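Enquirer: here's my sequence, what's the structure:
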Amino acid sequence: MLLWINGPFGGGKTQTAHEIRRRLAGSVVCDPEHAGFGLRRMLPPELRGDFQDLASWRAGVVEVLDLALTRHDGVVIVPMTVTDPGYFAETVGQLRELGHDVRHFTLLAERETVLRRLRERGLGHVLRFAAGKDAPLRRESWAVQQLDHCLERLREPEFAEHLWTDHTTVARTADRIAVLAGLTLAPNRDGAVRGRLRRAWTGARHIRFD
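Expert: Take a look at the predicted model:
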């Protein structure tokens, strides 16, 4: 089974994916961003755009995930924003056509909720403390520019199942996905402090400097 977790940039996809992996034995996270940023770095700076526009990225994602699903016994978890219907068909749709059990979920939240998460994710809370709560998001500026488009597109029926996350925790979102996918997660035994530290570490490990 493949769990594809979609949503706006800063919407909690990576945190949710790693929470599921932590509590689901045998599962793995396969992040298509790694391939995308690798392809992007191959290009001269003036040619570096959205790596999803590269047919090689879309085909490569399908090839690698097909291999992982065929050879790996556990659940494969993919945290990846895809808002273009054509690209969605070339990735999620193609994997389904290959016969794989793909469960797709879109994490949604109100605009202000996502903006707050963008400020706080990774080392953002440190910058916020140093520069003030209304300081520019700097490295997150691209995500902010895409936010309204993402929220509008991802509300469409083709990107269901939709899960609203404004008033829930990462652990509860993971629980909800597991129930909908027919999976059983190990109990979440993190306290408030440990959970916050775990999420901060996950966020710091996934900061992008490209």
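
Enquirer: can we go C-alpha only for contacts and neighbour counts from here?
Expert: Will do.

Enquirer: check contacts around residue 115.
Expert: Residues near residue 115 by CA atoms under 8 Å, 6 or more residues apart in numbering: 10, 144.

Enquirer: assign it to helix, strand or coil.
Expert: Look at residue 115: counting by DSSP: H, G, I helix; E, B strand; the rest coil, its state is helix.

Enquirer: what separation is there between it and residue 209?
Expert: Distance, residue 115 to residue 209, by CA to CA, to the nearest Å: 19 Å.

Enquirer: name the nearest residue to residue 170, sequence neighbours excluded.
Expert: Setting aside the residues directly before and after it, residue 170 is nearest to residue 16 in space (CA to CA, 6 or more residues apart in numbering), at 5.6 Å.

Enquirer: so that neighbour touches residue 172, yeah?
Expert: No: with contact defined as CA atoms under 8 Å, residue 16 does not count as touching residue 172 (9.2 Å).

Enquirer: so between the two, which is more surrounded?
Expert: Taking other CA atoms under 10 Å, residue 16 and residue 172 do not tie; residue 16 has more neighbours (24 against 14).

Enquirer: who's in contact with the more buried one?
Expert: Neighbour list for residue 16: 170-171, 173-174 [criterion: CA under 8 Å, 6+ apart].

Enquirer: structure for this one too, so we can compare:
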Amino acid sequence: MLLWINGPFGGGKTQTASEIRRRLPGSVVCDPEHVGFGLHRMLPPALRGDFQDLAAWRQGVYEVLDVTLRTHEGVVIAPMTLVEPAYFDQIVGRLRDEAGHEVHHFALLAERETVLRRLTERGLGRGLKRESFAVQKLDHCLERLRAPLFGEHIHTDRVGVPQVADLIAEAAGLRLAPNTDGPLRHRLRTAWTGIRHIRFD
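Expert: Have a look, this model is predicted:
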């Protein structure tokens, strides 16, 4: 089974994927961004645009997820913003229809102000300046993701990461281990997940 966790940049995808992996034995996170980072590193900086526009990224993500789903016994979790319908069909649609995998797709949505606040909090003291790409794409992402193609929609403005993970698991017919984190441990775990996913290139 594949859980594709979609949403705008700053929408909580990575945190939610990490929470599900922590509470679902045998599950793994396969982050499609890593394919894009590798392609970017191959290109001269002046040629680096949105790596999703590269056919190699879309084919690479499809192939890696297909291989993982065929050979890994546990649930596979892919946290990735994907809002272009054609690209969605080339990856998620093919995994469902061509490869025959069980795919559950969820779009984490929130009000614009909520996402901007989250982006500010993860900006490492530089506020939204560090997250300029995410801010630039925010309205486009929110508009696209509200479409029925990108269901199932989960609104996260007033729901914490553990609760979002519970909602996804319930919708997919999965049973997570109980969340035993207190408020302090949850904040520390969230901060550590954010630190591990900081990019410097």
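
Enquirer: TM-score for this pair?
Expert: After superposition, the two chains reach a TM-score of 0.98 (TM-score structural alignment, normalised by the length of the second structure), with 200 aligned residues with a CA RMSD of 0.9 Å.

Enquirer: so can I have a markdown table of the contacts of residue 16 of the first structure showing distance to residue 201 of the first structure and neighbour count?
Expert: Putting these into a markdown table (distance: CA to CA, whole Å; neighbours: other CA atoms under 10 Å) gives the following:
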| residue | distance to residue 201 of the first structure | neighbour count |
| --- | --- | --- |
| 170 | 14 | 20 |
| 171 | 15 | 18 |
| 173 | 19 | 22 |
| 174 | 18 | 21 |
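
Enquirer: helices along the first structure, start to end?
Expert: 13-23, 33-41, 55-71, 85-88, 94-97, 111-120, 124-131, 141-154, 170-181, 192-205 (DSSP state H).

Enquirer: adding distance to residue 163 of the first structure, write these out as a markdown table.
Expert: Putting these into a markdown table (distance: least, CA to CA, whole Å) gives the following:
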| stretch | distance to residue 163 of the first structure |
| --- | --- |
| helix 13-23 | 11 |
| helix 33-41 | 22 |
| helix 55-71 | 24 |
| helix 85-88 | 18 |
| helix 94-97 | 21 |
| helix 111-120 | 14 |
| helix 124-131 | 25 |
| helix 141-154 | 11 |
| helix 170-181 | 8 |
| helix 192-205 | 20 |
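
Enquirer: among those helices, which is the most enclosed?
Expert: Ranked by mean neighbour count, the helices of the first structure are led by helix 13-23 with a mean of 23 (mean count of other CA atoms under 10 Å).

Enquirer: from the middle of its chain, how far away would that one be?
Expert: Relative to the chain's own centre, helix 13-23 of the first structure is displaced by 9 Å; criterion: CA atoms, centre = their mean, to the nearest Å.

Enquirer: quick one: it to the second structure mean distance?
Expert: Once fitted to the second structure, helix 13-23 of the first structure is off its aligned match by 0.2 Å on average (mean CA distance after the TM-score superposition for the first structure).

Enquirer: and the top strand by length along the first structure, what does it pack onto?
Expert: Taking DSSP state E as the criterion, the first structure has its longest strand at strand 102-108. Where contact means 3 or more CA pairs under 8 Å, 6 or more residues apart in numbering; DSSP states H and E, strand 102-108 of the first structure is packed against strand 2-6, helix 141-154, strand 162-164.

Enquirer: average offset of it relative to the second structure?
Expert: Strand 102-108 of the first structure sits 0.2 Å off on average (mean CA distance after the TM-score superposition for the first structure).

Enquirer: and the contacts of that strand?
Expert: 1-8, 11-13, 92, 95-96, 151, 154-155, 159-166, 177, 181.
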